[in-house]
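Engineer: Provide a 3D model corresponding to the input given below.
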Amino acid sequence: MAKPKTKRQPANAPSRLADSTAYFCGQWIKRAEIGLSVDDIGFLQGVTAVERMRTYSRNVFELPLHLKRFCHTACHLGIDSLPDEARFTELVSELLTRNAVMVQEQGDVGITLFATPGRAGSPSPTISLHLNSLDFELIDRRMREGQPLIITDVTQQPDQTWPRSLKVRSRLHYYLADQFASRFATDAAGVLVDQDGTITETSLANLAIVEAGEIISPLAEQVLAGVTQQVIEMIAIKQSIPWRKERIDVERFHSAHEVLCMGTTTGIWFASQINDGEARTPGRVYERLRDRFANDSPDV
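Structural biologist: Next comes the predicted model:
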């Protein structure tokens, strides 16, 4: 099992990223050359299945779970003629191999996979796989100091629009929530609410509260099924920390002993403040989960 590490990026990381090799519609090209046609349905109507992944110690974190979710999303959106999970696994491996020097220099990298139905009238989907740099200073700061959360009145879309189990690029609601939150603190994340006003998630994180040593997170149907949360749940079981799922109202969220944040880029971190409430420090449950995640996170 890989131990998550954070290594500082070199000063020229952004320029190296532009020169990195990416997969686009069956070809290996420079990342900077990726271009989505204005006639692509992904641009015209925002129909895009996406997965954002990362490496820990140069191993892709929970790749099978990410690919399973990606294929579920693509299938629901009707994006056909995609490679199967085995082929995507090969492409991810080749992506890292082709960019081995940059990966070695940066230590760890982010990976983005996306697909659209392609151009209107075309039978071929648009597929891309490319690297992203990781902001290790921000990651370290969030793990040490937490992140402010601002509860907004931006609501999640109903399942009749599209199920929340899908990871798509239609993220206007997340953007609006974060824009609202940024008025209060630069690094704040906006918390979206459900139709009944209960807490759901942020643009980058699944959320959970801690009450008397027990973890409570929103119902599965209220949020995207986060890969990192699934791993944290398994760690909690091994640590004999109770975990249940139910609707969480705003008042309960405010008064929780701890608020946990879980997402791909940072792993696990905590809420340092909720709205204009008192500043929060790392809690005992968070520290236990963070330490076990750092030592026991599965890799592939």
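Engineer: alpha carbons only for contacts and neighbour counts from here, please
Structural biologist: Will do.
Engineer: Can you give me the distance of the residue nearest the centre of the chain to Val60?
Structural biologist: Residue closest to the average C-alpha location in the chain (CA atoms, centre = their mean): Thr264, at 4.1 Å. Separation of Thr264 from Val60 (CA to CA, to the nearest Å) stands at 11 Å.
Engineer: for comparison, sequence B:
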Amino acid sequence: MVSQREPIAYLNGELVPAADAMIPVSDMGFVHGATVTELLRTFHLTPYRLEDHLKRLERSAKRAHIPWPQTQRKIGKAALEVAMHNGQLIASDEELGITIFVTAGPNPTYVGPNAERGGIVGVHTWRLPMGLWAEKMRNGQELRTPKTRAIPVDSLDPTIKSRSRLHWYIADREVRAEHPKASALLLDHEDHITETSTGNFFIVIDGEILTPPETDTLPGISRMVVQELAAELGIGFRFTKLHRDRIREASEAFTSSTPYCLMPVRSHDGHEIGSKCPGAVFTRLMKAWSDRVGLDIVGQIVRA
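Structural biologist: Next up, the predicted model:
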């Protein structure tokens, strides 16, 4: 029985109490991390770019050879129902993060060859922890290059958004062992920049936004928004290979990720980027994004 006073989740066609939403230890999503996933957020407690996230989820499932069990429309409806219910349980000035996932189903070694097949489709929400990003939004974040490299694209397609994130976890712990407030910016095996554990990376050189190629990184929904906003604002935007040394040429840098949208980067490997953080391009982009959604995104975070 689902109570109106407790958060709910969606699991394989049913709305259940969030506390009861779990997957079996025999599922390949747990055993192998064979799960494709999406993380979206709300503005004014309304899911943002839901259709884009669902398209990427289905594309990830197909590329990961995970059976697509339901229609985008059905999963989208479930996401809206869960968000609407759970949004009533938090303050009106707070926002939700929404996670959608699809697993590969039972591991035959654990459950036997004749067990019922089929993966798990789930949706759950969580309150966005705005205070987590307040200091970095005000003063910029510190990025460091770890020894851990990005997985080669011929080993794992980086355009798949999955739960297989161990190398990113290791990379972040590696840099934080010496620099507790830093995050990892991974390179490929030719010293080209890829992405962070949570989002895409951008630098600004001569007023133009540069970001690593679409084939080498996750096709971020927030990156898509940056590209749209840049076009509206008349700011150049280009996908290109970026050697790590190009960061030294940049007047500013920032990352994109669904929960915080954009975050300025103050330094990389101990070297300050530009003369001001946040920079002018970052500020223009965030103002335009805020105008789109009718909410001061930076203010919402720094006031938390």
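Engineer: Overlap of the contact sets of Thr264 and Val60 of the first structure?
Structural biologist: Taking CA atoms under 8 Å, 6 or more residues apart in numbering as the contact rule, Thr264 of the first structure and Val60 both touch 53-54.
Engineer: just checking, what residue in the second structure corresponds to the residue nearest to the centre of the first structure?
Structural biologist: Under the alignment (TM-score structural alignment), Thr264 of the first structure pairs with Thr258 of the second structure.
Engineer: Kindly report the same for Arg244 of the first structure.
Structural biologist: Alignment note (TM-score structural alignment): Arg244 of the first structure maps to Arg238 of the second structure.
Engineer: can you give me the helices for the first structure?
Structural biologist: Using DSSP state H, the helices of the first structure run over 13-18, 41-44, 63-77, 85-98, 100-106, 136-145, 172-182, 227-238, 250-255, 284-296.
Engineer: against the second structure, where does the longest one fall?
Structural biologist: Just to be clear, that refers to helix 63-77 of the first structure. Counting by TM-score structural alignment, helix 63-77 of the first structure pairs with residues 50-64 of the second structure.
Engineer: With the last one instead?
Structural biologist: Residues 280-292 of the second structure are where helix 284-296 of the first structure aligns, with TM-score structural alignment as the criterion.
Engineer: now do the second one
Structural biologist: On the basis of TM-score structural alignment, helix 41-44 of the first structure is assigned to residues 28-31 in the second structure.
Engineer: now stretch 6-13 of the second structure: how far from the chain's centre is it?
Structural biologist: 22 Å (CA atoms, centre = their mean, to the nearest Å).
Engineer: can you list the residues that contact that stretch?
Structural biologist: The contact list for stretch 6-13 of the second structure, computed with CA under 8 Å, 6+ apart, reads 2, 15-19, 21, 78-79, 82, 85-86, 89, 120-125.
Engineer: same check, this time on stretch 105-118 of the second structure
Structural biologist: Contacts with stretch 105-118 of the second structure, where a contact means CA under 8 Å, 6+ apart, come from 26-29, 31, 67, 69, 104, 119-120.
Engineer: Show the buried residues in those residues.
Structural biologist: Neighbour counting by 16 or more other CA atoms under 10 Å classes 26-29, 67, 69, 104, 119-120 among the contacts of stretch 105-118 of the second structure as buried.
Engineer: Just put those in a markdown table and tack on distance to Phe282 of the second structure.
Structural biologist: Output for those, formatted as a markdown table (distance: CA to CA, whole Å):
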| residue | distance to Phe282 of the second structure |
| --- | --- |
| Ser26 | 45 |
| Asp27 | 42 |
| Met28 | 40 |
| Gly29 | 37 |
| Pro67 | 39 |
| Pro69 | 39 |
| Ala104 | 39 |
| Gly119 | 41 |
| Ile120 | 39 |
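Engineer: what's the nearest residue to Ile90 of the second structure once chain neighbours are set aside in contact with, if anything?
Structural biologist: Counting by CA to CA, 6 or more residues apart in numbering, Ile90 of the second structure lies nearest to Arg127, which is 7.8 Å off, once chain neighbours are set aside. Listed by CA under 8 Å, 6+ apart, the contact partners of Arg127 of the second structure are 90, 94-97.
Engineer: Map Arg127 of the second structure onto the first structure.
Structural biologist: So Arg127 of the second structure corresponds to Ser133, using TM-score structural alignment.
Engineer: Tell me how far that match lies from Arg16 of the first structure.
Structural biologist: Remark: distance between Ser133 of the first structure and Arg16 of the first structure (CA to CA) = 10 Å.
Engineer: hang on, the earlier thing: and the match of Thr264 of the first structure, how far is that from Glu208 of the second structure?
Structural biologist: Separation of Thr258 of the second structure from Glu208 of the second structure (CA to CA): 22 Å.
Engineer: Next: Asp216 of the second structure.
Structural biologist: Distance of Asp216 of the second structure to Glu208 of the second structure, computed by CA to CA: 20 Å.
Engineer: quick one: Lys276 of the second structure and Met137 of the second structure, what's the gap?
Structural biologist: Counting by CA to CA, the gap from Lys276 of the second structure to Met137 of the second structure is 13 Å.
Engineer: Neighbour count: those two, which is higher?
Structural biologist: For Lys276 of the second structure versus Met137, neighbours defined as other CA atoms under 10 Å are more numerous around Met137 (21 against 13).
Engineer: In the first structure, what residue corresponds to the more buried one?
Structural biologist: Under the alignment (TM-score structural alignment), Met137 of the second structure pairs with Met143 in the first structure.
Engineer: I'd assumed Trp269 was in contact with that match.
Structural biologist: Yes: using CA atoms under 8 Å, Met143 of the first structure makes contact with Trp269 at a distance of 4.8 Å.
Engineer: picking that back up, quick one: the contacts of stretch 105-118 of the second structure as JSON lines, columns for distance to His192 of the second structure too.
Structural biologist: JSON lines is the format used below for the contacts of stretch 105-118 of the second structure (distance: CA to CA, whole Å):
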{"residue": "Ser26", "distance to His192 of the second structure": "38"}
{"residue": "Asp27", "distance to His192 of the second structure": "36"}
{"residue": "Met28", "distance to His192 of the second structure": "32"}
{"residue": "Gly29", "distance to His192 of the second structure": "31"}
{"residue": "Val31", "distance to His192 of the second structure": "32"}
{"residue": "Pro67", "distance to His192 of the second structure": "33"}
{"residue": "Pro69", "distance to His192 of the second structure": "37"}
{"residue": "Ala104", "distance to His192 of the second structure": "32"}
{"residue": "Gly119", "distance to His192 of the second structure": "36"}
{"residue": "Ile120", "distance to His192 of the second structure": "36"}
